[in-house]
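J.: Below are the sequence and a predicted model for it; my questions follow.
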Amino acid sequence: MKNIDSRTHVRGESVYLDDIPLIRGTLFGAAFGSPVAHGKIKNLDLSAAQAVPGVVKLFTYKDVTGENQIGGIVPDEPLLAEHHVHYCGMPIVFVVAESEDIARSAVKKITVDIEPLPIITDPREAQAKGELIVRPRTHKLGDTATAWAQCSHIFEGRTETNGQEHLYIETQGAYAVPQENNGIKLYSSTQGPTAVQRAVSRSSGLAMHKIDVDVTRLGGGFGGKEDQANMWAALCALAAHVLRQPVKYSLHRMEDMAMTGKRHPYSSDFKIGLDDHLKIIAYEATFYQNAGAAADLSPAVLERTLFHCTNTYFIPNVTATAYSCRTHLPPNTAFRGFGGPQGMFVIEAAIAKAAEELGIEATVIQGANLNKTGDEFAYGQKAVSEAHACWDKAIELYRLEEIRARIDQFNSVNLLTKKAFSLMPICFGISFTNTRMNQARALVHVYTDGSVGVSTGAVEMGQGVNTKMLQVAAQTLAIRPERVKLQTTSTYRIANTSPSAASATADLNGKAVELACTEIRERLKVVAAGELQTTAEAITIQDEWVYVNGNRTDWDWNRLVMEAFTKRVSLSEHAHYATPAIHYDASREKGHPFAYHVYGTAIVEVTVDCLRGTYEMESVKVVHDFGVSMNPLIDRGQIEGGIVQGLGWMTMEEVVYDKEGRLRSNALSTYKVPDLYSVPKEIAIEPLKTEQDNLAIFRSKAVGEPPLMYGIGAYFALRKAIRAFNPTAIIPYDAPMTPEKVLMALYPPRATPGSVRSAHEQTEVTARLAVNS
């Protein structure tokens, strides 16, 4: 089945926040953010801004009608700065005016005197000074302290992974419309309608039932709108509540980049020990998470880093400790993978370090340590593993030995161009790690003409979840998909929603839809049994017809629905689903937090231009654990997008803040994302066919987040290509691997040419450099 939004997308008819017709009297907002990263506000001068014609009101923290606080996990994030500022761009004033241009013009006339305070941008410095968001967390398995004695080979190192800009096509924004009886209708570009509802309730002082958050779809989210949409919605709602007029604010792209958080950068240490058979006996890792100035979702992201710190490997002795460090950057937040990729990068770096020191391929160590069913993760859950099946199938299907031989032959005859490959196995847990969030509801109405309306807590943001919800309803009711319509996501229809995140959206909401439709179907079977003088067990509904013991009757779907209505049988159902069997005890750091795991293996090939430091992604060939995909077209699209986004994080997307906490990569001229010319020339995706039962909807495993981790393989393939040119290259485990870093590794400063290559090779390189210049 095709994505149900495809037609309106390509015709420009899909409705996003900026497509909502404006109500007469709508006002427009703009935020004035702090020009410095840390300081004490000495004086705030609003007089020039207030004098701008068309300015209606300037809101400061003094105008907040409820609590000046939007922090979720930790209450440490004011809606508007009070006496101190903690990052560049922190909102101090919210300007409301008659037009967007007037509001932005007034923002430029605000002046503020801020007494500077020390600025921290490095998470290690923050940890050393005790600047932590929450207490440190540690996962343990076995005893690493005694296990080192069993290791024949021990290696230590340090890694750095940078942030990543979400760069959703639709920026952050909200449109608040006052309703009668002090209510607010709030259109928000958010992945978490209930999170917005809570933040608005808290900051406005209105009860949650007064606030209806309505979302048709997002122009992308990637985690950046899970919590960070709250601020902009709360500002618009506050202004609308006070002024009793509609208020809209859509951030400019450069505002969005400067004022919102990114993927968390991490600085990490590792220590890995192997025996003579290359089995990993012990592993220790310490993670320093750069949380930014407020908690946002950092504690939860940190937790998932620990959950995924051993990736797909079984290691009997593990100690992993993580610090969530408070710095003076915008609060970092959820991003596809939610801390898992940062943890996986470190274990892959540790394996790469061991392999390089031992003079073997990393694949030898990787393959020798893949987990199997029954192995225990450091957090206590037992694996139901597809790791070996994915690994073995990828090697066989894509003919790894031929790839290796072809690359070796190419490198032997090409001096200034080198190729390399890497294997990247993944294991990613599916569920919110906060157990209480693993619940969802669905409201299904069957109308008397036989059409069906479905409301869920799922937010459509390009991942195709609405299509999957429609499929669940149509399949369960045995009707044509054309009969089903997905309604907008509204906190009035579906309350207390979990955000569309954690790759759990289709599972949670799909199961709720299935329950609701099943209940309605069973009622209809009872009605049919009464009319056809048989039992409900003898009744089935197939292709919109009623069958008795497998024989089609003259009762169709429309007739059955109308008969149920005539007999006053409910044609509506509100169903609740909670993922069974999952639990986690954070005090012991043990439990069963995931409904299931997704496995896979990618073979990544790269080519490096050793003259210029540039590179090409030749191919990413994947065997992926789909389970039983309910929509292969959508799932393949998600995998392709995840792969490319992961490649971007690992290669070209470099978030740069200066020591003063100012974002330097603040526009698309200075922040590069993969385009048509930088995506892999070939992406091959092969499903791993399995019959194992799981808790996924229709056994169709999640594909939102896991594929991003395949991109990590590109980093290690580039390392191998660099070392094929310069075997003595010293390459820090510092991602992303930008062309500048590649060039510096190929030709390290102060390196003696003869120590890198033969005199003949150096002569040829020098000659080609001269020709090129």
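T.: That came through fine.
J.: CA only for contacts and neighbour counts going forward, please
T.: OK.
J.: Which residue, other than its chain neighbours, is closest to residue 198?
T.: The shortest distance from residue 198 to any non-neighbouring residue, by C-alpha to C-alpha, 6 or more residues apart in numbering, is to residue 208 (6.6 Å).
J.: could you list every residue that touches that neighbour?
T.: 197-198, 201 (C-alpha atoms under 8 Å, 6 or more residues apart in numbering).
J.: Which one (most neighbours) among these?
T.: residue 197 (27 neighbours; other C-alpha atoms under 10 Å).
J.: hmm, who's touching the host helix or strand of that residue?
T.: Per DSSP states H and E: residue 197 is located in helix 193-204. Contact partners of helix 193-204, identified using C-alpha under 8 Å, 6+ apart, comprise 64-71, 79, 190, 206-208, 211-215, 226-227, 229-231, 233-234, 237-238, 241, 489-491, 495-499.
J.: now swap in stretch 107-124 and tell me
T.: 30-32, 36-49, 95, 126, 266-267, 288-291, 325-329, 659-661.
J.: Drop anything exposed from those residues.
T.: Neighbour-count burial (16 or more other C-alpha atoms under 10 Å) is assigned, among the contacts of stretch 107-124, to 30-32, 36-39, 41, 46, 49, 95, 126, 266-267, 288-291, 325-329, 660-661.
J.: if you look at the contacts of stretch 107-124, which of them are in helices?
T.: Assigned to helices by DSSP state H, the following of the contacts of stretch 107-124 qualify: 47-49, 126.
J.: Can you lay out these as CSV showing distance to residue 253?
T.: Converted to CSV, the ones in helices among the contacts of stretch 107-124 look like this (distance: C-alpha to C-alpha, whole Å):
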residue, distance to residue 253
47, 28
48, 26
49, 23
126, 30
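J.: Residue 539 versus the residue with the largest distance to the centre of the chain, what's the distance?
T.: Residue farthest from the centre of the chain, counting by C-alpha atoms, centre = their mean, is residue 533 at 53.2 Å. Going from residue 533 to residue 539 by C-alpha to C-alpha, to the nearest Å gives 11 Å.
J.: hold the first one in mind and look at this next one:
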Amino acid sequence: MRHFETDPPPNEHRVVGQAVAHDSALLHVSGRAHYVDDRVEPANCLHAYPVLSTIAAGTLVSIDASQALALAGVVRLITAADIPGRHDIGPVFPGDPLLVETEIRYHGQPILLVIAQTYDLARRAAQLVKLEYQTAVPLLDIHQALQDQSFVRPPHRIARGDVDAALSLAAHRLSGQLHLGGQEHFYLEGQVALAIPQDDGAIHLHCSTQHPTEVQHLTAQVLAKPMHAVTVEMRRMGGGFGGKETQAAQWAVLAALAATLTGRAVKIRLARSDDFRITGKRHPFFNTYEVGFDAEGRVSAADIVVNGHCGHSPDLSDAIVDRAMFHADNAYFYDQVRIVGNRCLSNTASNTAFRGFGGPQGMIVAEALMDDIARALGKDPLAVRRANLYQPGRQTTPYGQQVTQFVVAEMIDRLAHDAQYDTRRAAITAFNRNSPIIKRGLALTPVKFGISFTAQHLNQAGALVHVYNDGSIHLNHGGTEMGQGLNTKVAQIVAQVFGVSLDRVAISATRTDKVPNTSPTAASAGTDLNGMAALDAATKIKDRLLDFVAERYHAARDDIEFGADRVTYPGGELSFAELANLAYLQRISLSANGFYATPKIHYDRELGTGRPFFYFSHGVALSEVEIDILTGESSVTQVDLLHDVGHSINPALDIGQIEGGFIQGMGWLTNEELRWNDQGALLSAGPATYKVPAIGDTPTRFSVQLYESANPEVTVFRSKAVGEPPFMLANSVWCALRDALASLTDYRYAPPLDPPATPEKILQAVTVARHWQKQNQQERRDD
């Protein structure tokens, strides 16, 4: 087995661990970064635009495109009948037709494609196509889907012990339910693709995708070509957040189909409003829970059901609902536990991956439980959380994985001390007692997030490294850059291996003809996977150089050091560039491909047990909020975050991810509200009706600290993933809002508050809290 330099370097040469700027930072802020839509279009490039369904369910009866075809500059239409190969582009399970054949499954479903000489003409022509339908009643409500047992995939169940018996014996019991809203990805760069036919019949695709290999695979199948006839290239995305993991494929495949049929380059770019309507979102969920607990608030039994609102097809819903189930414990041990996950079908766009991939929808159940238990017992919610944390002797998850790293308790203690939790808790309680309109809330919540793809085969990556004879280095890997700084981190890893400065390493666009069979950049595993693959490739070359120097200069390998752009050995040294040129002259190979597959992970779906995650990433958040009980308006006034990144590859990028993830999570829980009408049409189809957090929503005081702890598992330089886990630190905002509302009941009851906690929902919760308090006071008088 190859030896990897997985521990932080002991010498003075440190590229890994440095706060280096994102490799495209200046390009981003100056507007010089090139995205797919910025590429110079080939000569005679055509433009395509889809014709969309205006009903959510029914059958397509006829198409009248005469007016569209009469427009000068409209080249042709493409329908399902023009597809030479596979019609279904479902990423895992079938159910996603490229274009409608007869059945219409959701409002906005692409029916056909208009090809024209300009973008504006293609859009205008698409509006002129007349469609005739036989309509059906759409299924839009998750409760109706549950009643009808209408699922895109079968239910799944994990359990331990006799939950029903434990509930019946519990000293205290309570139950609850939670409706969770979806979330629009709101990437700055929308769905876009450019397909260029090659002279040998092949297709070269530029598209904004998190999964180039999947786009390659589906394009080849639709065109009935081998995969080698399709090359997918992706330099950078203007954001993805999961929305381009599977759902970028349709537009790339359509562009490739159009280019093949016309023999000319074809570009597709969705207008923002259509991007909103057509593409799936974060899955809305409806969750229920019943819990038994003792006088200290320690959970003895938990019965949890998570119901994902999946849309019309499976897409990635099976794995997303699985992850919601896996994270319904968060950082807490449930002695006896049963967790059931349902995947509900509806006539809406198929919901898809989104940062956290179901984890947030499961984890928030655990936080709701802790708050509800605390209110029922009259305890501080933080005390109940501490009582239920995983610890030695209480370390087995509901799915059988052992939690072997216990840092959450120490992280809670550190943050509570540094951010003065006890003092602020007392001050807020006193403030609320004397403030009739403005109420404040405080909550400290943990995160334990599993790192790995839940689909085992995706936990692999490849990389390609070239050292040129001038000492410069070329790097290519299978990950995709969407603004998170993956390329910078992987370049730092390669520079560290060779002991050179970062500016010697250049990264080229992700391409399926350089690194094949890649996994999506998702599941927070971009650096874990591609960084290790690059480390493997660079180490292979370094091993050859070590052997060469050892033989040429009669030195022991252990006495040779790479650092500060030089290579030293007993009795001499030479620059890295000199060594590279010398090795080239001696015919030493200076190129290598690398590969990495995550070890140890497995999951038996039939038994509902295994080790689906390589390790866990942790975080702790303390949020303080204010609400106006007359208007329902809320604000987040102070946030303190402590996040576990292992040994950070790049602290600046990690802090940026933590800040961005938290704000995005805060948006999901507070103000990002999706609305559909009763016919299944999305009403919140643009920034005028769908509000993401703005700069003014940033907490006045926003502190982020990194918790340094070596990853106990062998990861690249003992780092930990950072992309998704910070999103769930925002649970503390939702819990703080409930804490503020609980002040209306002397902290004995927190009213239901379904995210997003809009002003309307906060006002409803205020009414419920006042009613509870009035009823409770009447009962005490009666007693």
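T.: On my side now, so go ahead. None of these values were measured; they are calculated from a predicted model.
J.: gap between the residue farthest from the centre of the first structure and residue 506 of the first structure?
T.: 39 Å.
J.: same deal with residue 589 of the first structure?
T.: 27 Å.
J.: who has more neighbours, the two?
T.: residue 506 (29 against 17).
J.: Tell me which of the contacts of stretch 107-124 of the first structure fall in strands.
T.: Among the contacts of stretch 107-124 of the first structure, the residues falling in strands (DSSP state E) are 30-32, 39-45, 95, 266-267, 288-291, 325-326.
J.: tell me the secondary structure for residue 717 of the second structure?
T.: helix (DSSP: H, G, I helix; E, B strand; the rest coil).
J.: residue in the first structure matching it?
T.: Following TM-score structural alignment, the counterpart assigned to residue 717 of the second structure within the first structure is residue 698.
J.: swap in residue 184 of the second structure?
T.: That one, residue 184 of the second structure, aligns with residue 165 by TM-score structural alignment.
J.: What count of nearby residues applies to its match?
T.: 24.
J.: Skipping adjacent residues, who's closest to it in space?
T.: residue 262 (5.2 Å).
J.: Please identify the helix or strand for that neighbour.
T.: Applying DSSP H and E, one finds residue 262 of the first structure in no helix or strand.
J.: doesn't residue 329 make contact with it?
T.: No: using C-alpha atoms under 8 Å as the test, residue 262 of the first structure is too far from residue 329 to be in contact (9.8 Å).
J.: hey, where'd the strands end up in the stretch 451-600 of the first structure?
T.: 452-456, 484-486, 489-490, 539-542, 545-548, 551-556, 572-578, 583-585, 590-592, 596-609 (DSSP state E, counting those that start in this stretch).
J.: Go ahead and name everything in contact with stretch 422-441 of the second structure.
T.: Applying C-alpha under 8 Å, 6+ apart, the contact partners of stretch 422-441 of the second structure are 416, 442, 624-630, 736-741, 743.
J.: which of those residues tops the neighbour count?
T.: residue 741 (31 neighbours).
J.: That one -> the first structure?
T.: Under TM-score structural alignment, residue 741 of the second structure pairs with residue 722 in the first structure.
J.: Is that match in a helix, a strand, or coil?
T.: Assignment for residue 722 of the first structure (three-state DSSP): helix.
J.: That one and residue 418 of the first structure: what is the separation?
T.: 7 Å.
J.: can you list residues touching both of those two?
T.: Joint contacts of residue 722 of the first structure and residue 418 (C-alpha under 8 Å, 6+ apart) are 608, 610.
J.: what sits against the alignment partner in the second structure of residue 485 of the first structure?
T.: Under the alignment by TM-score structural alignment, residue 485 of the first structure pairs with residue 506 in the second structure. Residues near residue 506 of the second structure by C-alpha under 8 Å, 6+ apart: 473-475, 491.
J.: can you tell me how far residue 506 of the second structure sits from residue 231 of the second structure?
T.: 21 Å.
J.: Residue 30 of the first structure contacts residue 94, doesn't it?
T.: Yes: assessed by C-alpha under 8 Å, residue 30 of the first structure is found in contact with residue 94 at 5.9 Å.
J.: From residue 23 of the second structure, how far out is the match of residue 485 of the first structure?
T.: From residue 506 of the second structure to residue 23 of the second structure the distance is 10 Å (C-alpha to C-alpha).
J.: Verify the assumption that residue 351 of the first structure is located in a strand.
T.: No: in this structure, residue 351 of the first structure is helix, not part of a strand, as judged by three-state DSSP.
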